[in-house]
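Student: What follows is a predicted protein model with its sequence.
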Amino acid sequence: MTIRALHVASELYPLLKTGGLADVAGALPPALIERGADVRVLLPGFPTVLAGLADLHPIAQLGRRFDTPGVTLERGTLPSNGLVVYVIRADTLYDRSGNPYLDDEHVPYGDNAQRFALLGWVAAQLAQQLDPAWSPQIVHAHDWHAGVAPAYLKAAERQHGRALARSVFTVHNLAYQGVFPAHQFGQLALPDDFFNMYGVEFYGQLSFLKAGLFYSDRITTVSPTYAREIQTLAQGGGLDALLRHRSHDLSGILNGVDYAVWNPADDALLDTHYSATRLAGKLACKEALQKRFGLAQKSDALLFGVVSRLTEQKGLDLLLGAVPEIVKRGGQLVVFGTGDPALENGLKRVAQAHPESVAVELGFDEALAHTIVAGSDVIAVPSRFEPCGLTQLYALAYGSLPLVHCVGGLADTVADASLENLADDLATGFVFERFEPKGLAAAIRRAFALYGRRTEWKAAQRRAMRQDFGWGASAERYLALYRELV
């Protein structure tokens, strides 16, 4: 039997991307379809989403919802692969340029509760034949933006007196919880008793993330280690007791990489291609990167790359402290991303002090991200916590050895270049255990030491490039979960 599943998310690559969530929403549904599932996606009608879909046509008029007139549901397809996408057209809520969540001052929009409640509500309506031609058996909601979808499903089941679709809620990052003032609960049109400790109430406020964790039939997160970590006081974000209580419904399924997009042998965004058997092209990518950022053209300088949100979560404050060590040893560093102004300024100051060795660029651009991953010798992902991390998986595919903190998905995917791992042909990168300057400095020294032994370095590169973190295995696990529920 073919399982019908609706994925509910706020972004999807290549239409709209602010982070890894978009990559997952863009890659997991096609991987499930390849394995025989009937999967569609529901998105808010942000301008780039509407502009990027083909064959958009109305499916249902929803009238006035959440104080917004003229809401309609439309259906279109993603031109690149034919994926069927539902979009909610509600221009007063979604037709805003720039970031989908924040205004020009980087402040969350005041009506985000309504904007994303509508997303969850429409998902539950689709499970009640809103589209007469198709309805899901599984509603798979991603992150806090879609967190109230399982709550609206449970409310609808109570109303109908029977089960509708089953729900899966995936936590991509527990740190983002979608918390709103309690008085906004009244605007959601959920049953009054849902505002409760056993419900959406969270320390006197309203949490969309908690709604997903509490009302969904199953919870997944994006790596096995992160699934264990979020049940602890240190990493549970105030929800660890609920997660421990639901531990039998919680599983960690590692995110995958879309190798159609991330493959150095035929990456459309690179000028020079290379592979595990023909590594020569990687040096040309490195030279191009040094040139692009105005660094000294030294082919033998160990080049560290960072493509990341510049936040404390990503451990870039720790990395900032290690820059003098990298420079002293003759290494180079390229940093690309945006985020916390204090970190941006700190990094820029270091770059001004060492223009031949350190370059920092603020912004995000998919092509430049590929250029940095391909041209670097080491990609640094020193995160304090990291649910899965995709950057280290891209780095492995490109033979750019990841330097990572031993947490979450980083711990699950990178093997340290310790003497025993090198002896057993297991090493694929550099892992430090404790989040402190000493630990990071030791990992950086291991990187320089291995780089000095060219034969072993090349062997580690080839080993990294042979790792398979494609979506196949993960999609199979999601399908098994769907089957259990249906």
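Tutor: Nice, I can see it.

Student: When you work out contacts or count neighbours from here on, use the C-alpha atoms and nothing else.
Tutor: Fine.

Student: Other residues contacting stretch 428-443?
Tutor: Here stretch 428-443 makes contact (C-alpha atoms under 8 Å, 6 or more residues apart in numbering) with 318-319, 321-322, 325, 382, 384, 396, 401-406, 411, 414-417, 444, 446-447, 460-461, 463-464.

Student: what about Ser418, neighbour count?
Tutor: 18 (other C-alpha atoms under 10 Å).

Student: ok, now which ones touch it?
Tutor: Ser418 touches Ala427, counting by C-alpha under 8 Å, 6+ apart.

Student: quick one on the thing from earlier: could you tell me which of the contacts of stretch 428-443 count as buried?
Tutor: Among the contacts of stretch 428-443, those classed as buried by 16 or more other C-alpha atoms under 10 Å are 318-319, 321-322, 382, 384, 396, 401-406, 411, 414-417, 444, 446-447, 460-461, 463-464.

Student: Please list all residues in contact with the closest residue to Leu12 other than its chain neighbours.
Tutor: Spatial nearest neighbour of Leu12, excluding adjacent residues (C-alpha to C-alpha, 6 or more residues apart in numbering): Ala22 at 4.1 Å. Contact analysis of Ala22 by C-alpha under 8 Å, 6+ apart lists 11-14, 16.

Student: wait, what's in contact with Ser247?
Tutor: Gln231.

Student: quick one: secondary structure of the residue nearest to Leu12?
Tutor: helix (DSSP: H, G, I helix; E, B strand; the rest coil).

Student: Please compare the first structure with the one that follows:
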Amino acid sequence: MRVLQVCAEIFPLLKTGGLADVAGALPAALAQQGVDVRVLLPGFDAILADLTEVAEVATLSAPAGLQGRVAARLLYGRLASCAGVVAYVIDAPDFYHRQGGPYADAAQRPWGDNHRRFGLLGWVAAQLAQGLDSYWHPEVVHAHDWHAGLAPAYLRAAERALGRKLASSVYTVHNLAYQGLFPSGQFSDLALPEDFFGVHGLEFHGRVSFMKAGLYFADQITTVSPSYAREIQGGEQGCGLDGLLRDRRDQLHGILNGVDPAVWHPGHDKLLPARFNQGRFTGKAQCKADLQTQLGLAVDANLPLACVVSRLTSQKGLHLVTQVLPSWLERGGQFALLGSGDAELEAAFRALAQKHPQAVALHIGYDEAFAHRLIAGSDLIWVPSHYEPCGLTQLYGLAYGTLPVVRRVGGLADTVHDTRLETIDTDATGFVFDDFHPAALHHALNKALALWTRRSDWRRVQRRAMQQDHTWDGAAKRYLWVYRWAAGLTSSS
């Protein structure tokens, strides 16, 4: 089966969140299942710089609203840093060669023409389905998140014009809260049929929604965990789209993200000062001592070290952390954070670090190599999210024997099993709480500290956590089944 993955970022070249990790790992896992997979990406500088064996497929004759001053080209090649995956890259200098981030400028103001920049991405996907590359065309177009949300819409528009089916489409929601909303007046730039801007289409409370386009026009929909698939059909997590998602519940599938063991595995992670596995933990102890030294924390193996690797946003529940952290420190715990975001949260964590320099350390920003060392050297990783479609950091924690403390929501509920007296010998892999309240997180941390004092039981839970299979193999098989269903080749699981 020929599958085109359409996304805005890909690890390790460009990453703002978990979407990039999925885009970087899923193609190789699908290839192991016999899928002929290629990716379509915007021509951001880092992506163009990594493209090898480059050939020009076509000069793009896009609709006027999707054109820049310089004609865009579609390039073909392999991404050297992404296991040589075959890629189509849209070289559109006016749209993608900019200072700042992929979605916003250096001051975090969204680019005013994002609807055109990512409309072009969806339009090119549909062009490939129509045979833009005479040597290869997809049977399934798999679009990821709002940036690629128009791909199913352009595909449906082309099929209407031609009077025939071109390709099946699958749309994956990575985070429903980020919907790609634009003023209604910008719809005309997209060159879609006028009737596509309506309740049965892109219109969302008078605005254009790229996310709704994907949800409405795709043949099948996936999201990144079974629990999140259920949650987004309700009012609290549905972000106003819950009615549409309930209508499409028979086409909605929750597929857990995986972890790429080539990138995240303590037994051969070259970013660590020492390697380790579930049978030999001396390397983890060395990682902890090295991390404590690097961060200026008291070097003491007996002090439980907790970490957070996260964007600092309200979604991630980090205001709960600021409220329970003083109690954690009073009981001898240490804490380290890697992330950036909300200015008030950054200031709160800085104040705690200044007050407790030997117990609290911050790294504001993001550093992939340091993320590996931080997770490997910590004893616990906290993920107290208000909502969490899948979550990846708790999966990294499990892989590295760094026990997760999570709220029972979304993918966190699907991947971490609470440690209780009756579960310690069966399925315990971390610590789970329910209420989105500091007292609930505090109770979970009390359980963690109680287990910490029973080191043989702690080690038992660590080993079980590291034994969990969250590789991409199972997810790839599930995606292949969804592709086949979208294409009408199967009708049951």
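Tutor: Sure thing, it's come through. Note that the coordinates shown come from a computational prediction; the quantities given were computed from them, not determined experimentally.

Student: show me what contacts the counterpart of Ala49 of the second structure in the first structure?
Tutor: Under the alignment (TM-score structural alignment), Ala49 of the second structure pairs with Ala51 in the first structure. Counting by C-alpha under 8 Å, 6+ apart, Ala51 of the first structure touches no other residue.

Student: What residue in the first structure is paired with Ala8 of the second structure?
Tutor: Under the alignment (TM-score structural alignment), Ala8 of the second structure pairs with Ser10 in the first structure.

Student: Just confirm that match is within a helix.
Tutor: No - counting by three-state DSSP, Ser10 of the first structure falls outside a helix, being coil.

Student: Not counting residues beside it along the chain, what's closest to it?
Tutor: Leu43 (5.6 Å).

Student: tell me the secondary structure for the one you found?
Tutor: strand.

Student: which residue in the first structure lines up with Pro261 of the second structure?
Tutor: Residue pairing (TM-score structural alignment): Pro261 of the second structure is matched to Tyr259 of the first structure.

Student: what's the answer for Gly243 of the second structure, then?
Tutor: Per TM-score structural alignment, the equivalent position to Gly243 of the second structure in the first structure is Ala241.

Student: Just the buried residues of stretch 465-482 of the first structure, please?
Tutor: By 16+ other C-alpha under 10 Å, the buried positions in stretch 465-482 of the first structure come out as 465-466, 469-472, 474-475, 478-479, 482.

Student: what's the distance between that stretch and the middle of its chain?
Tutor: Centroid separation between stretch 465-482 of the first structure and its chain, computed with C-alpha atoms, centre = their mean, to the nearest Å, is 16 Å.

Student: Identify each buried residue in the top strand by length along the first structure, please.
Tutor: Of all the segments of type strand in the first structure, defined by DSSP state E, the longest one is strand 54-65. For strand 54-65 of the first structure, burial by neighbour count (16+ other C-alpha under 10 Å) applies to 54, 56, 59, 62, 65.

Student: can you list the residues that contact it?
Tutor: Defining contact as C-alpha under 8 Å, 6+ apart, one finds that strand 54-65 of the first structure is touched by 69-79, 118, 130-131.

Student: now it: how far from the chain's centre is it?
Tutor: Centroid separation between strand 54-65 of the first structure and its chain, computed with C-alpha atoms, centre = their mean, is 29 Å.

Student: Phe349 of the second structure - nearest residue in space that isn't next to it in sequence?
Tutor: Thr322 is the one closest to Phe349 of the second structure (C-alpha to C-alpha, 6+ apart), at 6.9 Å.

Student: Name the helix or strand for the one you found, please.
Tutor: Assigned by DSSP states H and E, Thr322 of the second structure belongs to helix 318-330.

Student: Can you spell out which helices and strands pack onto that helix?
Tutor: Under the contact definition 3 or more C-alpha pairs under 8 Å, 6 or more residues apart in numbering; DSSP states H and E, helix 318-330 of the second structure sits against helix 343-355, helix 438-452.

Student: In the first structure, what range does it match?
Tutor: Going by TM-score structural alignment: helix 318-330 of the second structure matches residues 316-328.

Student: mean shift of that stretch relative to the second structure?
Tutor: Its aligned residues in the second structure lie a mean 0.7 Å from stretch 316-328 of the first structure after superposition (mean C-alpha distance after the TM-score superposition for the first structure).

Student: Could you report the neighbour count for the residue nearest to Ala177 of the second structure when sequence neighbours are not counted?
Tutor: Using C-alpha to C-alpha, 6+ apart and skipping the chain neighbours, the partner closest in space to Ala177 of the second structure is Cys239 (6.2 Å). Using other C-alpha under 10 Å, Cys239 of the second structure is surrounded by 15 other residues.

Student: Please name the residues that touch Cys239 of the second structure.
Tutor: Neighbour list for Cys239 of the second structure: 176-177, 232 [criterion: C-alpha under 8 Å, 6+ apart].
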